[in-house]
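Participant: After the sequence you'll find the predicted model.
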Amino acid sequence: MESFKNKVLLGDCRKVLKKLSDSTVSACITDPPYNYEFIGHKWDDSEIQRRKNRIKDSKTLVKNIPYGSGLAGGVRNERWYRRNRENILEYEDWCLEWATELFRICKPGASVLVFNSTRTIAHVQVALEKAGFYARDIVVYRRSSGIPKGINMEKNLEQKGYANPENWQGWHSCLRSEWEAICVVQKPLVNNYTQTLLEYGTGLFYAKHEDGGFQSNILENIKRDKTPDYNVHCTVKPLELMKKLVDIFVPRVEGTIVIDPFAGSGTTLVAAKQAGIDYIGIEVEPSYIDIIEKRLQSVSELQEMPLLFS
C-alpha cells in the first residue's frame, strides 16, 4: 500500500481498486459521474466536450453539464419510463461494482461520502448498502444559487397558442435545484465505537462547529473558487467544501489514508494534502491527471497541518 500513497493512479477505479490492500483506507470522499451522464457513454474529456458543445448556442441555461443521456426530453410514454428505469438499474449496478471493491479496502468504521444528484442519491445509497456499507446520513450541500431547468407551463402554452395561458402562471415542472446530496455510509464497526476507534482510528465524526455549536448536516455559505485556466474540468467542487468534509469525516491519526476513486480535478486530494493527510486518487481521464498534479504541487508545506494524534 505504501507504493500507492500520495499518488494519482490512472485507470477505471473498478480495476485499479483491486490493486489495493484490504482494510487500509480510513475514509473516502468522491464525486462520481451522475446518472444523467451515464447511459451508453464513456467519461473521457473528448466526450464531455462533445456533449457540452451541442448546447453551447442553445437556450439551455446551465451549459457546463455534459447533457446527452437521452433521458431528459421525449414523450413520456411507456417506453420512456421503461428506459428510464433500466438506466437507473444499470447505474446502480455500476455503482455496486466499484462500491464492492471500495468496501474491501476500507477499514472497519471508515466513512464513505458520495456526491450525487437529488434524483439518484437513493440509488447510490442502495448500491453502497448492497456492497456492505451501513447508511448513516445524507449531507446537504447548499449551493449559492440554483436555476430551474423544467417547463414554465404558462410560457409553453402561450408559445403553442393555447387560450388563457395566464391561468397557469407560476406552474412549472420542477423546483429550483439549489442543493446537492452527499450520501454518508460507513463500513460496519467492530462491536462499538470505542473498540473501532482504538483498533482502527475510525468511526467518529468531528462535530464541533466553528462557532462552538454542534455541526449540522447542512453545509452552506460555501464560497466558490476562482478556477485557474488550466483546470478545464466541468464540475469542480469548491475547495472550501472538500476541506470541510475532510475536517468532519477524516480521522487525524497516524496511518490515515483518504481515497477518491473519481478524482476529477483533484479537489479532495488537495484538501487532504493541506490537512497533512495521506491520500490516493484514481482518475480514468488522462488529461485530468495533469490538472491534479499541478494543483497538488501548488500546496506548499506551510499549508500542511500535522496530525492530531500519532
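Facilitator: Now that the structure is in, tell me what you want to look at.
Participant: From here on, just use CA atoms for contacts and neighbour counts.
Facilitator: Fine.
Participant: Give me the spatial nearest neighbour of K18, chain neighbours excluded.
Facilitator: Spatial nearest neighbour of K18, chain neighbours left out: E101 (6.5 Å); criterion: CA to CA, 6 or more residues apart in numbering.
Participant: and the one you found, that's in a helix?
Facilitator: Yes: inclusion of E101 in a helix is indicated when DSSP: H, G, I helix; E, B strand; the rest coil is applied.
Participant: Pull the contacting residues for it.
Facilitator: By CA atoms under 8 Å, 6 or more residues apart in numbering, the contact list for E101 reads 14, 17-18.
Participant: Please apply the same query to K155.
Facilitator: Here K155 is in contact with P165 (criterion: CA under 8 Å, 6+ apart).
Participant: so how far is E240 from it?
Facilitator: For K155, the distance to E240 (CA to CA, to the nearest Å) stands at 39 Å.
Participant: For this protein, which segments count as strands?
Facilitator: 7-10, 25-30, 106-116, 134-142, 179-186, 218-219, 257-260, 278-283 (DSSP state E).
Participant: Which one of those strands lies nearest to L198?
Facilitator: strand 106-116 (11.0 Å; CA to CA).
Participant: one step back: dump the strands of the chain to TSV, plus mean neighbour count and distance to G203.
Facilitator: TSV is the format used below for the strands of the chain (neighbours: other CA atoms under 10 Å; distance: least, CA to CA, whole Å):
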stretch	mean neighbour count	distance to G203
strand 7-10	18	25
strand 25-30	27	9
strand 106-116	25	4
strand 134-142	18	11
strand 179-186	22	8
strand 218-219	14	20
strand 257-260	26	14
strand 278-283	23	18
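Participant: for the stretch 201-310 of the chain, what spans make up the helices?
Facilitator: 239-249, 267-274, 286-297 (DSSP state H, counting those that start in this stretch).
Participant: what's the spacing between G203 and T256?
Facilitator: 12 Å.
Participant: List the residues that contact the residue lying closest to I280 once chain neighbours are set aside.
Facilitator: Leaving aside its sequence neighbours, I280 sits nearest to I259 (CA to CA, 6+ apart; 4.8 Å). Shown in contact with I259 (CA under 8 Å, 6+ apart): 25, 27-30, 269, 279-281.
Participant: hold the first one in mind and look at this next one:
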Amino acid sequence: MPNPTPPPAARLTELPKPVFTDDRATLYLGDAVELLPLLPEASIDALVTDPPYGLSFNGQAWDDASGFRESLPHIDTSAMSAPEVFETWCTAWAAGALHALKPGAYVAAFGGARTWHRMVRGIENAGFEIRDQIAWLHTTGMPKSMDLSHAIDKHHGVERTDRVVQTTDHDGVLGATRTVLSKGTPVTEDAQRWQGWGTALRPAFEPIVIARKPPEGNVVRNVLKHGVGGLNVNGGRFAHDRWPTNVAFDAAQADALDVLTGTWQGESLSRKFPIFRFDHKASTAERPRAFGVSHATVKPLALMRWLITLVTPPHGVVLEPFAGSGTTVEAGALEGVRITAFEKDRAFVPLIRARIDRSDSHE
C-alpha cells in the first residue's frame, strides 16, 4: 500500500484562509486530501461525512477515477483499476482524518452498496478500527437496470413499436392507475427468451460505516483524558427510549414492514428501529438553491442530526471533509456542535452558507 500522505513539497504548508467562519462553523475551500493533514493534530471530536461513492455519479469527475487521481498526484495510480484508485483515495483522506481526530474519536461515513467495501478497506488501511455499520433503508431508489430483452432486439437491429398501456401501480398523485409508455412486445426469439430479465436490483439501502480512531490504552482512560471514545446511547434513543440500532428506516419502509408483520402485544415491529420521517431523497424544502446552483446528492437533515448526536460529545467539534450542499454543517449547527468543513467545488459555497443561515431560523 503506497504512503497516502502527500510529501511536504506536494502540498500546502498551512490551511488557507477560510471562506466562512463564525461560532458555528468554519468552511475551507480545497481538496480534503490536501487539507486534512494541515489540521491541528488530535483537535477533532468526530467525523460525519457523505463522501463521493466512486460510482461515476452522472458522469461527474468528483465521483470517478479521474477526479480521485487528481487528488493523488504524489501516488502513481497509472497501473491501478478504477476501484483500486477509489480505495487508495479513501485511504488518503482517512489518513488525514486520523491525524486530526482525537484518540477514540468516531467516524460515521456513508457509502454506496457497490463500492462500500473499498471505502471501508481504505478507512481501515489508514489505521481506524471498524466498529459497526448502519443500514439506512429507504424506498425511493430507482434501479439502473438494462432491459435485456429490449437490448437484444436492438442488438439484432429490430425496432419495437412502443405502446401506451395502463398499469395498476399507484402513483400517489393521479389515483390507482396511470398511463405509461411500454417498450413494446419482444420481436426476436432471443428477446422473447430473455423477457423480464435485467441487470440490477432496485437500491433500497445505503450503508454507513462506523469506525473509531484507536483509543490510547483502555476506553475508560481514553474517555477521561480526551473526552471521546463512546457512543451517545441516550442521545440516540428513539420510540420510548429504545436503544439505538444499526438499522434505520424511512417512513415508507417502516409502514411496509408493519403491513407484512402486523403487531405483537399491540406494538408494531417498526417501533424497534429508528424511523426518520423523510423520503430517501431529501425533500425540495431541504435542498437549498443559491444563484441557480443546487446539489444532486443531498442527505436528509434528520438523519445527519441523529448521526452527529450518536458520535459527538456535547459541544464537540465535528469534521466534514466533503461538505457538498452543507447538510452536515446545518445539522451540526442545529445540534449545538461546531463544524469544520471542507469543500472542493466553489460553486457549492453559497449552498453551504444558505444552510448555515437557515439554521438560525430553526433555533
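Facilitator: Sure, I can see it. If you're wondering where the values come from, they're calculated on a predicted model, not measured in any experiment.
Participant: hmm, back to that, now for the helices of the stretch 201-310 of the first structure, which one comes closest to R143 of the first structure?
Facilitator: helix 239-249 (10.3 Å).
Participant: any idea of the angle that closest one forms with strand 179-186?
Facilitator: With axes from the mean of the first three to the mean of the last three CA atoms, to 10 degrees defining the directions, helix 239-249 of the first structure sits at 30 degrees from strand 179-186.
Participant: average offset between helix 239-249 of the first structure and the second structure?
Facilitator: Following superposition, helix 239-249 of the first structure is found to deviate from the second structure by 1.1 Å on average (mean CA distance after the TM-score superposition for the first structure).
Participant: And that helix, what's buried?
Facilitator: Across helix 239-249 of the first structure, burial judged by 16 or more other CA atoms under 10 Å covers 239-243, 245-249.
Participant: which residues in the second structure does that helix match up with?
Facilitator: Alignment of helix 239-249 of the first structure against the second structure: residues 301-311, by TM-score structural alignment.
Participant: Out of the helices of the stretch 201-310 of the first structure, which is closest to Q159 of the first structure?
Facilitator: Q159 of the first structure lies closest to helix 239-249 among these, at 41.5 Å (CA to CA).
Participant: Are there helices or strands packed against the closest one, and which ones?
Facilitator: Applying 3 or more CA pairs under 8 Å, 6 or more residues apart in numbering; DSSP states H and E, one finds that helix 239-249 of the first structure contacts strand 25-30, helix 267-274.
Participant: Same list (those) but as a markdown table, adding distance to D45 of the first structure.
Facilitator: Below are those laid out as a markdown table (distance: least, CA to CA, whole Å):
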| stretch | distance to D45 of the first structure |
| --- | --- |
| strand 25-30 | 18 |
| helix 267-274 | 18 |
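Participant: Can you say which of these is nearest to E199 of the first structure?
Facilitator: Among these, strand 25-30 sits nearest to E199 of the first structure (CA to CA), with 11.9 Å.
Participant: what range in the second structure does the closest one sit on?
Facilitator: Strand 25-30 of the first structure maps onto residues 44-49 of the second structure, going by TM-score structural alignment.
Participant: what's the average per-residue distance for the matching stretch once overlaid on the first structure?
Facilitator: Average distance, stretch 44-49 of the second structure versus aligned residues of the first structure after superposition (mean CA distance after the TM-score superposition for the first structure): 0.8 Å.
Participant: Contacts for that stretch, please.
Facilitator: 97, 100-102, 105-110, 228, 304, 307-308, 311-313, 316-323, 328.
Participant: Tell me which residue of the second structure lines up with the residue nearest to I280 of the first structure.
Facilitator: By TM-score structural alignment, I259 of the first structure lines up with L319.
Participant: Quickly note the distance from its match to A331 of the second structure.
Facilitator: 12 Å.
Participant: Please apply the same query to V164 of the second structure.
Facilitator: The gap separating V164 of the second structure from A331 of the second structure is 45 Å, by CA to CA.
Participant: For the equivalent of C106 of the first structure over in the second structure, give me its contacts.
Facilitator: Taking TM-score structural alignment for the superposition, C106 of the first structure sits opposite L101 in the second structure. Applying CA under 8 Å, 6+ apart to L101 of the second structure gives the contacts 41-47, 213.
Participant: mapped onto the first structure, which of the residues you listed hold?
Facilitator: Contacts conserved in the first structure for the contacts of L101 of the second structure, counting by both residues aligned by TM-score structural alignment, their matches' CA atoms under 8 Å: 41-46, 213.
Participant: Can you get me a residue count around H155 of the second structure?
Facilitator: 11 (other CA atoms under 10 Å).
Participant: Which single one of the contacts of L101 of the second structure is nearest to T199 of the second structure?
Facilitator: L47 (35.2 Å).
Participant: how close does the closest one get to D190 of the second structure?
Facilitator: 51 Å.
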